[in-house]
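S.K.: sequence first, then the predicted structure, then my questions.
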Amino acid sequence: MAHAISTRSLTKKFGRREVLHGVDFSVEAGSVFGVIGPNGAGKTTTMRCLLDIIRPTSGEVRVLGKDPRQGGPELRRRIGYLPGELFLEGRVTGRKLLSHYEAISGPVAPGRIDALAERLGLDLDRHTRKLSKGNKQKLGLVQAFMHSPELLVLDEPTSGLDPLVQQEFHAMVREARQQGQTIFLSSHVLSEVQQTADTVAILRDGKIIAVESVSGLREGAVRHLRFSATGITGHDAGALLGAVPGVGHVEVLESNGTVTLSATLAGAIQPLVKALSTLQLKDLVLEEPDLEESVLQMYSSPGEPGSPPPGPRVSGHRASTHRKPVQQESAK
């Protein structure tokens, strides 16, 4: 399948400080590609390099088959862009401002602007200086979507939007994908990206540390487990659970003949089910995969904030624990 975006060894320096370190990725045409990472990871810098707002220090970039430095206005008209920091002329109405953008971006279908504004709950006849942050963000979304561009580049698109408008935005993204448009969006919150993205790249300190499908992230995500059992000691129950592949952070509480254990599971469920089948269970809870926790572990190196604690956590009376560490991908 053709690539709408591709980068190879993309590097960007500001003075002596290098903020992008050989970034490589590609985005298939007609897909939704999400980039997530903490603030300062390099998401906005990457987008600005793609759009020739800033020039890479080295490396190659292709957007819709063109070098952005050579594409000129013709290439830019094929792209809809929402910047992370949106600055609007304050002395005009939203409608007049969008009319100005239309003259730059190219033809907009009749009624398209009003239809988008209605979906997002935006009053186009108010002066932009009177708009709240959320309404300014809606105006930015309308100008990005209105000319139905081949490629949408959206930097933190849900910033300032209330939950209902966020859901409408996600619907707009899904519709754009169904129409064959490509969407490249960024966020520092995984839950915002996973609702619409086909593929997710995790960016940390100017490096891509993982590129995964959302389904692939889910398969490898951390689940939280809790169960109670009788007829077994806390020591033996901890040892049994600790021997299951992918189990970590085991906590054991033993009281009045009942053993309660909690742990995390990063792996297949079947070995866990097999181990638990030997117990006299009173209660069992296995939560949905926690994609946020899995990604946060990728953000952090051992010993940094967000990293798993170095040893087992034990609580309760006469508690004992056996912990089998989960193998984690290094963030560096």
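M.R.: Nice, I can see it. If you're wondering where the values come from, they're calculated on a predicted model, not measured in any experiment. Numbering: from 1, shown residues only.
S.K.: when you work out contacts or count neighbours from here on, use the C-alpha atoms and nothing else.
M.R.: Fine.
S.K.: contact partners for Q166?
M.R.: By C-alpha atoms under 8 Å, 6 or more residues apart in numbering, Q166 lies in contact with T158.
S.K.: sec struct for it, please.
M.R.: helix (DSSP: H, G, I helix; E, B strand; the rest coil).
S.K.: and E287, how close does it get to T44?
M.R.: Using C-alpha to C-alpha, to the nearest Å, one gets 34 Å for the distance from E287 to T44.
S.K.: check it against this one:
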Amino acid sequence: MSVIKTEKLTKYYGKARGIIDVDLDVKEGEIFGFIGPNGAGKSTTIRTLLNFIYPTKGKAEIFGLDCTKAPKEIRKNIGYLPSEVNYYDDMKVKELLDYSAKFYEGNYNDRIKDLSNTLELDLNKEIDELSFGNKKKVAIVQALLHSPKLLILDEPTGGLDPLMQNRFFELLREENKNGTTIFFSSHILSEVQKMCDRVAIIKEGKILKVEDIEGLTKNTFKTIKIELDKKEDINLDLKGIINKERNNRTTKFLYNGDIKELLYRLSEIDKLQNLFIEEPSLEEVFMHYYEKEEK
């Protein structure tokens, strides 16, 4: 079942580009990554899905419901964590979360306490006393308190220290185990690689690639690092060598060609001292697709 589905989703701000012909299909139960630098169209896509802004053309559905025709029904089962959070300063954290809980049926007092304890959030603090990181914790509790079927995260870790980021990721994995589908939008590629099953790469409002994380990093490329016993460039005239870099005695590149041919050619180099063949990081693959698109 598709939880999020878009077809040719497009948004222009006057003549300015927002997103263009975005096609997404996020399946129930997956953690789906949405990556691109700032200004690529990630937040515009999310705001269109949430019906905060209207599309110029195209179609978006959540739970099989049209995002522009049934936004109230859709929002009952969504948790949303924006990249930046702003609150009324004259409220306590507990008051704000109790108010948020009233938008949903049921009693969420225990859930709020459990989430706040996990995130080390003081419920008795005034909002204006909170740091940016603690305000982000409030937003996390808001997004999770009603155990949503779909969690939409827009640059979710901003303001969280590394320890709290790991705790937050543990929370997300637990929610996912319990059936929550997660749409994880970020420009921090290591986070996406750590959390997600599949990923869509977006640039200048257009989707460049949708692929399994494993497919992006394992099936297509290898990271090759060669060390010589003296400072010298290597002339390897092979198809599949991408993003070649040389630093003193070390040459590094991505490779998606015939590995046997590469090893044969390397065996002929007398000055070869060390050879490393590794799975590339998502960041290396991501930069390849961006550079390929620019060319």
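M.R.: Looks like it came in fine. All of these numbers come straight from a predicted model, not from anything done at the bench.
S.K.: between E287 and T44 of structure 1, who's got more neighbours?
M.R.: T44 (20 against 13; other C-alpha atoms under 10 Å).
S.K.: mind listing what the more buried one touches?
M.R.: 84, 155.
S.K.: ok, now T48 of structure 2?
M.R.: 54-55, 67.
S.K.: now G15 of structure 1: how far from T57 of structure 1?
M.R.: 10 Å.
S.K.: out of those two, which sits in the more crowded spot?
M.R.: Taking other C-alpha under 10 Å, G15 of structure 1 and T57 do not tie; T57 has more neighbours (14 against 6).
S.K.: nearest residue to the more buried one in space, ignoring adjacent ones along the chain?
M.R.: Nearest residue to T57 of structure 1, sequence neighbours excluded (C-alpha to C-alpha, 6 or more residues apart in numbering): K12, at 4.7 Å.
S.K.: run a quick neighbour tally on that neighbour.
M.R.: The burial count for K12 of structure 1: 24, using other C-alpha under 10 Å.
S.K.: then it would be within a helix, right?
M.R.: No. In this structure, K12 of structure 1 is strand, not part of a helix, as judged by three-state DSSP.
S.K.: you'd agree it is up against E18?
M.R.: Yes. Using C-alpha atoms under 8 Å, K12 of structure 1 is in contact with E18, at 5.9 Å.
S.K.: count of neighbours near S147 of structure 2?
M.R.: 17.
S.K.: whoops, I mixed them up, L49 of structure 2
M.R.: With other C-alpha under 10 Å as criterion, L49 of structure 2 counts 26.
S.K.: mind telling me what it corresponds to in structure 1?
M.R.: Using TM-score structural alignment as the criterion, L49 of structure 2 maps onto L50 of structure 1.
S.K.: ok, now N274 of structure 2?
M.R.: Per TM-score structural alignment, N274 of structure 2 is aligned with D283.
S.K.: kindly report the same for L254 of structure 2.
M.R.: In structure 1, L254 of structure 2 lands on L265 (TM-score structural alignment).
S.K.: tell me which residues touch its match, please.
M.R.: Applying C-alpha under 8 Å, 6+ apart, the residues near L265 of structure 1 are 222-225, 246-248.
S.K.: and it, how far is that from L116 of structure 1?
M.R.: 43 Å.
S.K.: pretty sure L65 of structure 2 is touching R75, no?
M.R.: No. The criterion here is C-alpha under 8 Å, and L65 of structure 2 misses it with R75 at 11.0 Å.
S.K.: joint contacts of the two?
M.R.: Common neighbours of L65 of structure 2 and R75 (C-alpha under 8 Å, 6+ apart) do not exist.
S.K.: ranges for the strands of the stretch 101-250 of structure 1?
M.R.: Ranges of strands in the stretch 101-250 of structure 1, per DSSP state E, counting those that start in this stretch, are 151-155, 182-187, 199-204, 207-213, 223-230, 247-255.
S.K.: let me have those strands in TSV, extended by distance to V193 of structure 1 and mean neighbour count.
M.R.: Shown next, in TSV, are these (distance: least, C-alpha to C-alpha, whole Å; neighbours: other C-alpha atoms under 10 Å):
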stretch	distance to V193 of structure 1	mean neighbour count
strand 151-155	11	24
strand 182-187	7	26
strand 199-204	8	23
strand 207-213	11	18
strand 223-230	20	18
strand 247-255	27	23
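S.K.: got the buried residues for stretch 162-175 of structure 2?
M.R.: 164-165, 168, 171-173, 175 (16 or more other C-alpha atoms under 10 Å).
S.K.: likewise for stretch 186-195 of structure 1?
M.R.: Quick answer for stretch 186-195 of structure 1 (16+ other C-alpha under 10 Å): 186-188, 190, 192-194.
S.K.: kindly report the same for stretch 285-295 of structure 2.
M.R.: Using 16+ other C-alpha under 10 Å as the test for burial, stretch 285-295 of structure 2 gives 285-286, 289.
S.K.: good, wrapping up.
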